[in-house]
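In: I would like the atomic coordinates for the input below:
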Amino acid sequence: MNRRICKLASALLLPLAALSLPVPAGAQPDGYPARPVRIIVPFAAGGVADALPRLVGQKLAEKWGKSIVVDNKPGAAGNIGMEAVARAAPDGYTLGLAPAGNLTVNPILFPKLGYDTRELVPVTMLAASPNVLVVNPAVHARSLKELVAYAKTHPGELNFASPGNGSGAHLAGELLNLEAGIRTVHVPYNGMATALNDVLGGQVQMMFGGISTVLQHIRTGRLVPLAVAGPRRLPQLPNVPTVAESGYPGFDVTSWYGLVAPKGTPDAIVQKWQADVAVVLRQPDVRQKLDALGLEPVGSSAQAFGGTIAAETLKWRAIVHRANIPPMQ
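Out: Model prediction:
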């Protein structure tokens, strides 16, 4: 790792220094929460990014005896909601649901963000969602190897859909282009639903989609799974290999969702959230509901979550540069 990257990693991890230290037992936030707490979600109601904080928030409300309100603030690829979190009072009564891209990719692709990720402190990674590469059945490929072979002899002929520029599905497709040495064409949509509909209809040949989004269509035969984009096979699709198993070691595009708070939020409150969320995520009924959403519970420490953010920011910065993806306006 060169000196410039080391400096960048240090800068990304610096806000976590205070969170890496244990909080003495006597420093627990007595009486917190004393009033309702708000979780800002940077997307519209509906979908996994909305259902996850509502599920966790309901369980915490039962535990704490105080309401937890989910406040949807969609727009600008999630940047409007993240800015609202960064600008909120750091008193522990406003947190934000942060998808992976809003913390690791958007700061790279959007040069005019209204906030700096250093204005946010990590609380915990809530859950991860594996992605699957799927194709329309009309595509004459039943494995990633066959797809790559076809793409190499038909450069620019295959298209891949995504819910928008800079999304995880977009970057997964660009990463596959780079690693496999192929040229498929990105087709961005305004949301996952419209992207999925066009893959189902055959207007676009393939896409990377979350398991919760594509599984029902795989089971009905309307989509064909070629590879899992995460580090291991999925129990729902035990016969589908990972991209890494298919010849591209280290390929991992896993979506995840975490909680963040405004910079300056007391460490004791951050650690209370992390500890209590971890308890909630271990509850059998919660795990069952997360599984139905295609989510794997995590409940990491603030320090571990911050390390993931730093590492993935470096990773995607290099990929965006290699793929020559232009800045978003």
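In: Every contact and neighbour count from this point should use C-alpha atoms.
Out: OK.
In: So which residues of the stretch 201-329 of the chain form helices?
Out: With helices called from DSSP state H, counting those that start in this stretch, the stretch 201-329 of the chain shows them at 211-219, 267-281, 284-292, 302-323.
In: Return the most buried member of those helices.
Out: Ranked by mean neighbour count, these are led by helix 267-281 with a mean of 20 (mean count of other Cα atoms under 10 Å).
In: I have a second one here; can you model it like the first so I can compare?
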Amino acid sequence: MTRLISRRRVLTGAAAISAAAILPRASLGADWRPTETVRLIVPAAPGGTTDVMGRLLAAHLQTAWGQSAVVENRSGGGGTIGTAEVVRQKADGHTILVGNPGPNAIAYSIFRNMKYKPEELQPVSNLIRIPNIISAHPSVPIKSIAELIAYIKANPDKLTYGSSGIGQSPHLTAAWFLQLTGLKMVHVPFRGAGPALQAALGGDIQVLFDNLYPTLPQVQDGKLNALAVTTPERAALAPKIPTVRETGPELAKFDVSSWFGIFLPKAPPAPVLDALNKEIKVFLERADIKENMAKIGARTDYGTPQQYSDFIAAETAKFGAIIKQEGLQMDAG
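Out: Predicted structure coming up:
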């Protein structure tokens, strides 16, 4: 079976598209323009989705605004170090945060030593959403969420599940699933998605909660059995994989995804907020961006600042409730 192209290769290839590509005329309509270099702060290491989305948007903004736009990676503290850097800056449009669930929804509840508050950031728009996926090693007779639930009930405390780390989106996906079903599995956290996937492929853990990539190619190669995706809708790249919601009424509201969006420091002038939001809309409507996002199972997710603010508030509340029930508390570092 032909393996799907890797997420990094797709995204890096998209980032290499010439910034001089012709943009829709709508991108020229906003009144505000930056007067100096625009900094896009990525609170993560180079190479991941947060980083590449920042680089793609930076190239777009540089062409649209005729002003240099550079990406600065400020990783550490689960994304809180780079985010704290942004909240200290002027809200004049020259410093932009590329955010994700870690520092912009989960961190507020899980970290004891937070250095910023939600109201210190202005949500501008989401960029993309990617489902998480639940899979199982072929050595266990589990090929659906219903079978997983039945197996746990018949074999209490025998299944282990892996994630990319305590407090990460895949871990909280599992925690919420277990809370809603009243079941238990033993959590085995790993330092990143790569080691967790290798443990699942080797049968060291029986169940894996992960982002759609890098698990999906392993499912397509028959090395893991896909049980479900965690978004309300099925993934376009894998329409035969059901959603968690399809299992039963106790999971009818289940909705977890990895999302990547844009923030400014609090209280930006209206023309700044409007201009950036409009350019994000143009960026996400580009055919090349839609095509490359689809290749990694992502969907573009533009919204107004109010819509994105409401989304962030709901995500923060959702993860906060999961974390509280789990009794999780950590130091950001």
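In: coming back round to it: so which of the helices of the stretch 201-329 of structure 1 gets nearest E245 of structure 1?
Out: helix 211-219 (18.2 Å; Cα to Cα).
In: mean shift between the closest one and structure 2?
Out: Here helix 211-219 of structure 1, set against structure 2 after superposition, deviates by a mean of 1.7 Å using mean Cα distance after the TM-score superposition for structure 1.
In: And that helix, what does it pack against?
Out: For helix 211-219 of structure 1, the packing partners by 3 or more Cα pairs under 8 Å, 6 or more residues apart in numbering; DSSP states H and E come out as strand 131-135.
In: what's next to the strand it packs on, contact-wise?
Out: For strand 131-135 of structure 1, contacts defined as Cα atoms under 8 Å, 6 or more residues apart in numbering pick out 199, 205-211, 214, 223-230, 253-255.
In: Contacts made by the helix or strand following it with the rest, please.
Out: As assigned by DSSP states H and E, the chain's next helix or strand after strand 131-135 of structure 1 is helix 144-153. Residues outside helix 144-153 of structure 1 that contact it (Cα under 8 Å, 6+ apart): 140-141, 157-158, 180-184, 226-227, 243, 246.
In: Quick one: end-to-end length of stretch 61-78 of structure 2, please.
Out: 27 Å (Cα to Cα, to the nearest Å).
In: now that stretch, how far from the centre of its chain.
Out: 18 Å (Cα atoms, centre = their mean, to the nearest Å).
In: again, but for stretch 52-69 of structure 1
Out: 21 Å.
In: what's that stretch aligned against in structure 2?
Out: Aligned by TM-score structural alignment, stretch 52-69 of structure 1 falls on residues 53-70 of structure 2.
In: can you pull the buried residues of that stretch?
Out: When neighbours are counted by 16 or more other Cα atoms under 10 Å, the buried residues of stretch 53-70 of structure 2 are found to be 53-65, 68-70.
In: Keep only those of these that are in strands.
Out: A69, V70 (DSSP state E).
In: from the buried residues of stretch 53-70 of structure 2, which ones fall inside helices?
Out: Judged by DSSP state H, helices contain the following of the buried residues of stretch 53-70 of structure 2: 53-65.
In: Now render those residues as CSV, adding distance to A313 of structure 2.
Out: Listed next are those as CSV, based on distance: Cα to Cα, whole Å:
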residue, distance to A313 of structure 2
M53, 22
G54, 22
R55, 26
L56, 26
L57, 24
A58, 26
A59, 29
H60, 28
L61, 27
Q62, 30
T63, 32
A64, 30
W65, 30
